[in-house]
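K.L.:
coordinates only, sequence not included:
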């Protein structure tokens, strides 16, 4: 049996060729794990059926593996058992196809050769990594897995987590020893919700493990479902670090253009025109200002900074980038207030409609959305806020944001529109028609430059944008 984690330093014997390779521990115990994926005889259990785990489970099932999808959420598992996609990223047929069973019964983990853990890893109120879900999953898996299992962690973590947190938790719960009785590896998820062109099969998979034999085994396993190929990392820590560095780099680049936008706004210079002009140079990187939400970019830099600080080095540039991007919601609120003032509106009597409540275009996920910070800042001025999102669940949005959420888009009676999330539906708005439905001298705050200043001004709006 195999559960994936990664990065132990023991070196396995070469073993025998064929469907199974045999590995002899220091204690003389002989364990076996599948290495020939062509027969698809391995059973894989995916723990955590969210935006990362569910596509992974479906991907393996579609490649003819027997898959167990385990989650502690009764509602999620119930809907999946009914054949309903719970993420919005997969067709319902994909949930129903293949040899896959969805369950809340942890005893089924014992049937798996590989256990892949894909649970959330948020930060706490002090911006420190919260590994509670990982530890809980490890305790459950460890209490059920059989000797010989390989456990792979896919959750975003700081370098060292697999070796220092996951493996010991598995050992404590199982009474087994990592590298001897079971094996671990790490393969960072690279899921991009709402992006059909960069799914599981389309993005190179970084894979690491505690020894060369397990690494070879896991690389073969993932190659069977990832058409783009596999990159074997030299250590688990390298694989863990690469994940947080990928998103820290994006955070830094976005912070630069966000700070640039704020500075150019004070100079009364169009930042998007500046970026367009600068973009004509062949080596200029095309990043645009905006709210930085979601589960990766606003979180991953904190994981890296936490581990780095433990070793006595504070990555100041990375932390400054976070501060810049966290200040953008207040800047958007300030732009909204300036636009309302320019429209001769009394703030406490103003009504503002926010278009888009999800953290990115094309998805309905409102968790980790930065729109709530914009709303909070505007409500400090007693501005009445309503919202609309064609993808987000209305009830969940009402509870999360504490505002009126429209089921059907209506502009009547509002003084301003904040176009926050650039869903494709909003790109098709008839601006002149919208302006007529709003009060006199309406304002449009175009956070992502979806419609552009010229079109908005021509339609009769007071326009502001990043």
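P.N.:
Received the coordinates, thanks. Treat the numbers as computed from the prediction; the structure is a model and nothing was measured.
K.L.:
make it CA atoms for all contacts and neighbour counts henceforth
P.N.:
OK.
K.L.:
Could I get the contacting residues of residue 355?
P.N.:
By C-alpha atoms under 8 Å, 6 or more residues apart in numbering, the residues touching residue 355 are 387, 388, 389, 417, 418, 419, 420, 421, 426.
K.L.:
same thing but at 7 Å, please
P.N.:
For residue 355, the contact set (C-alpha atoms under 7 Å, 6 or more residues apart in numbering) comprises 387, 388, 389, 418, 419, 420, 421.
K.L.:
Which residue, neighbours along the chain excluded, lies closest to the residue nearest the centre of the chain?
P.N.:
Nearest to the mean C-alpha position of the chain, by C-alpha atoms, centre = their mean, lies residue 295 at 4.1 Å. Take residue 295 and drop its neighbours on the chain: the residue closest to it by C-alpha to C-alpha, 6 or more residues apart in numbering is residue 368, 6.2 Å away.
K.L.:
for the one you found, what are its contacts?
P.N.:
By C-alpha under 7 Å, 6+ apart, the neighbours of residue 368 are 293, 294, 295, 359.
K.L.:
Against that first model, consider the following:
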């Protein structure tokens, strides 16, 4: 298989062209013939023009690569090595939503031929690839693995917005259903990953490794978020405490904040789901999720209490929220906890205006039924700087004063203006 792919006698297909799949498809297309497939026709049209809908990649990376972008599942029949990189999120009940993964498996199953390979990159719970996805592949193809085709799992490690760690520089974990599958999968990824390949002993180990990477971060952030709540009551600067503690050689520095996005705020629920199916109720993982999910409510209550203390009626107050993406300098609004903060403020009848230089107004309206303001106005009773976009870092305290109604009540969640905090009439940070 590998030599045929390398000689372009056979083709690789990447299914799902988002933050993970698109850079992977373009990197592979430097060496192999690639089909990039996505069900979103509008997004595919942009890629066919050499444009990245996520605004992560420069137009130059679309040049001199052997890739065909398509939204037609029939084109998948021309591929032999399939990589599935569709999103895996949770529903309103915080239960894993496997529908995109199942639909992708159906499409690939219909295109499978004897000798083909299927590799999953989507984050899942241990066992999902073999217990949930493989039966779909076999059902729609009429084939059996590993005799007729091979499967594997290689967890994605893309960090949106991080220009210092492009795909090729991130060590890749790979796994396969048997030794031949592992060898071939490792070779394919090994050609594009300069940081090296780690061969996991099984698919379940690779799946579990991915999940706990983000659970570990979630728990560490939940600890400092809980500390922030405690220190706020004690009128102690949390960041000053963390800076002092970080002088010890074995202290791990994390910052409090809103934990959203498609990984850290989602992945723990996948392992929780699987553990509960097995009759286990993980205490620590669940506690970390409760703390981080509660942060928007806690911040909103602090803001409302501040407005009341300043003699302002929340129901007649206007608040500017700056930033709605899940992190700085990305357009990704998935699972943004800023949205939860906005809706909590609205529950107090506060008039909230939202601005963000990165987010798509159409996507925000479609996903959350919220509107982005085209132009920042004046006379805001409070300002919440929620996301640390570079555009916001260039602003000054004078700017925030100019758009405020009288005194400046400034909730700087990211602590970007701590050094100028004395210039605000009221300054608060996590």
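P.N.:
Nice, thanks for sending it over. A quick note: this is a predicted structure, and the numbers were derived from the prediction, not measured.
K.L.:
Residue 372 of structure 2 pairs with which position in structure 1?
P.N.:
By TM-score structural alignment, residue 372 of structure 2 lines up with residue 405 in structure 1.
K.L.:
before we move on, what about residue 213 of structure 2?
P.N.:
Counting by TM-score structural alignment, the partner of residue 213 of structure 2 is residue 246.
K.L.:
do residue 397 of structure 2 as well
P.N.:
In structure 1, the residue matched to residue 397 of structure 2 (TM-score structural alignment) is residue 431.
K.L.:
ditto for residue 291 of structure 2
P.N.:
Per TM-score structural alignment, the equivalent position to residue 291 of structure 2 in structure 1 is residue 324.
K.L.:
That match touches residue 255, doesn't it?
P.N.:
Yes - at 5.8 Å, residue 324 of structure 1 and residue 255 qualify as touching, with contact defined as C-alpha atoms under 7 Å.
K.L.:
which of these two has more neighbours?
P.N.:
Legend: neighbour count by other C-alpha atoms under 10 Å for residue 324 of structure 1 and residue 255, higher for residue 255 (28 against 17).
K.L.:
ok so the more buried one is a helix residue?
P.N.:
Yes - assessed by DSSP: H, G, I helix; E, B strand; the rest coil, residue 255 of structure 1 belongs to a helix.
K.L.:
Reformat the contacts of residue 355 of structure 1 as JSON lines; add neighbour count.
P.N.:
Output for the contacts of residue 355 of structure 1, formatted as JSON lines (neighbours: other C-alpha atoms under 10 Å):
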{"residue": "387", "neighbour count": "24"}
{"residue": "388", "neighbour count": "21"}
{"residue": "389", "neighbour count": "25"}
{"residue": "418", "neighbour count": "23"}
{"residue": "419", "neighbour count": "23"}
{"residue": "420", "neighbour count": "27"}
{"residue": "421", "neighbour count": "26"}
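K.L.:
Helices - which of those land there?
P.N.:
Judged by DSSP state H, helices contain none of the contacts of residue 355 of structure 1.
K.L.:
Please list which of the residues you listed are also found as contacts in structure 2.
P.N.:
Counting by both residues aligned by TM-score structural alignment, their matches' C-alpha atoms under 7 Å, the members of those that carry over to structure 2 are 387, 388, 389, 418, 419, 420, 421.
K.L.:
thinking again about what came up before, what is the neighbour count of the match of residue 213 of structure 2?
P.N.:
15.
K.L.:
now residue 405 of structure 2
P.N.:
Other residues near residue 405 of structure 2 come to 16 when the count uses other C-alpha under 10 Å.
K.L.:
With residue 141 of structure 2 instead?
P.N.:
Residues contacting residue 141 of structure 2 under the criterion other C-alpha under 10 Å number 19.
K.L.:
which position in structure 1 aligns with it?
P.N.:
With TM-score structural alignment as the criterion, the equivalent of residue 141 of structure 2 in structure 1 is residue 174.
K.L.:
is it true that that match touches residue 143?
P.N.:
Yes - in this structure, residue 174 of structure 1 is within contact of residue 143 by C-alpha under 7 Å, at 5.0 Å.
K.L.:
for the residue of structure 2 most remote from its centre, helix, strand, or coil?
P.N.:
Going by C-alpha atoms, centre = their mean, the residue of structure 2 most distant from its centre is residue 311, 39.3 Å out. Secondary structure for residue 311 of structure 2, judged by three-state DSSP, is coil.
K.L.:
What's the match for it in structure 1?
P.N.:
Mapped onto structure 1 by TM-score structural alignment, residue 311 of structure 2 lines up with residue 344.
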